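Colleague: pasting the sequence and the predicted model now:
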Amino acid sequence: MFSNIIRRQIFRGLSRTLPQFRQFHDDFTNNPDELRKKLAPLKKFQVFQDSEQIILDVEEERQLREQQELSGEIQPLKQQRIIDMDISLERGLTGVFEIEEIVKILRKENGIDICVCKVPPELKYVDYICVVTGRSHRHMLGMAEYIRRIFKLKRHKGDVLPRIEGANGRDWMAIDLGNIALHIFSHAARVNYDLESLWALGSQYDEACNQKEDENLGSLDKYSIYLEDLKPKTD
């Protein structure tokens, strides 16, 4: 044991007097000092110093954060994420959301092919129809729930918290935000329903809408023939 102590002291003395050893990457760069600065943040471990902040376990850290949130020292995690996304928690003028805010949120959440159609005021429905495509059912539900969560933080007492229609479905979800009707589709369902053509061009120019009318007429004709066959025969 005594010999190990002597060896450590000798090694410490040599490390102070000998020049710094070259690292492997030094042979392949013209500026080793700059390379070391770039590689410094990549170190996985850090030497703990007594002067540093006390490390808490998971439960202690959770309790500390709850106390700080209640005292107002820090923002709750949900609100902090919204602030990080640069989204105002104040209610909009035309509704809880302005259409620009919805588009910003959908873009941040990686919504695909966002489309906005302005609805004529004489229809007395909503101000805008917003259509977006999700990559998967999980992605679709995540966008819907996140918008509903922000709605809850922005709304006033008189604003009714909206429901997510079709939350259990895998192809279509909708949220009535008051001034905005948001439709979240899978790729296949969006192509099938083609709401953009319906609201942008009108039903008279929408091929899908006219095709459905023809199919409905055909179904009624078949149903009438079926009823004729059920009539009792009178001789």
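Modeller: Looks like it came in fine. This is a predicted model, so every value here is computed, not measured.
Colleague: switch to C-alpha atoms for all contacts and neighbour counts from now on
Modeller: Fine.
Colleague: strands along the protein, start to end?
Modeller: Chain-ordered strands for the chain, with DSSP state E as the definition, fall at 112-118, 128-133, 172-176, 180-185.
Colleague: export those strands to JSON lines and tack on mean neighbour count and distance to Arg62?
Modeller: Below are the strands of the chain laid out as JSON lines (neighbours: other CA atoms under 10 Å; distance: least, CA to CA, whole Å):
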{"stretch": "strand 112-118", "mean neighbour count": "16", "distance to Arg62": "36"}
{"stretch": "strand 128-133", "mean neighbour count": "22", "distance to Arg62": "36"}
{"stretch": "strand 172-176", "mean neighbour count": "19", "distance to Arg62": "33"}
{"stretch": "strand 180-185", "mean neighbour count": "23", "distance to Arg62": "35"}
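Colleague: for comparison:
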Amino acid sequence: MTGGPAASPEAEALHTLVLQSLEDDQAVETISIPLAGKTSIADYMVIASGRSSRQVSSMAVKLAEKVKAQVGRSPKIEGLPAADWVLIDAGDVIVHLFRPEVRSFYNLERMWAFGDESAATASPSNPPAPPPVA
């Protein structure tokens, strides 16, 4: 990892768990933004979309159960009843799950990329776009 402090092994394990859970639940456009050394709120922010409120809600509940099983404490969850935008605060990893229209409206990726869009990394199921051809 270049530029800035690395996340703790516990944060890395939690981050891996989050990404795997979202992939298992067929999240769309999952990205991860490393925050270590940029803010004290968390080491990673993960943003993903579900195709419907029902899928967003289901992904959030399953992720919270997996985090509790691994970490031993329940993450804080906001927005579950409407499931347009669900925030899961798992400590070292903060997860935002959106319906696509809500995600595009708030555009958190742009806000948290710290002026470096390449800081947001794509998941294996969402590879980055190829660079433009000159």
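Modeller: Received, thanks. Keep in mind that what you see is a predicted model, and the values were worked out from it rather than measured.
Colleague: and the strands of the first structure: which comes nearest Ile150 of the first structure?
Modeller: Ile150 of the first structure sits nearest to strand 172-176 of all those, at 12.9 Å, using CA to CA.
Colleague: just to revisit the earlier point, TSV for the strands of the first structure, including distance to Asp214 of the first structure?
Modeller: Converted to TSV, these look like this (distance: least, CA to CA, whole Å):
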stretch	distance to Asp214 of the first structure
strand 112-118	26
strand 128-133	26
strand 172-176	24
strand 180-185	25
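Colleague: longest single helix anywhere in the first structure?
Modeller: When the first structure is parsed with DSSP state H, its longest helix is helix 207-230.
Colleague: give me the stretch of the second structure that that helix matches.
Modeller: With TM-score structural alignment applied, helix 207-230 of the first structure matches no range in the second structure.
Colleague: next one: that helix to chain centre, how far?
Modeller: 42 Å (CA atoms, centre = their mean, to the nearest Å).
Colleague: so for that helix, what gets flagged as buried?
Modeller: If you call a residue buried by 16 or more other CA atoms under 10 Å, then helix 207-230 of the first structure has these buried ones: 208-209.
Colleague: try stretch 10-20 of the second structure
Modeller: For stretch 10-20 of the second structure, burial by neighbour count (16+ other CA under 10 Å) applies to 11-12, 14-15, 17-19.
Colleague: same check on stretch 63-73 of the second structure?
Modeller: Within stretch 63-73 of the second structure, the residues that count as buried by 16+ other CA under 10 Å are 63-64, 66-67.
Colleague: and for stretch 136-147 of the first structure?
Modeller: For stretch 136-147 of the first structure, by 16+ other CA under 10 Å, it's 137, 139-141, 143-147.
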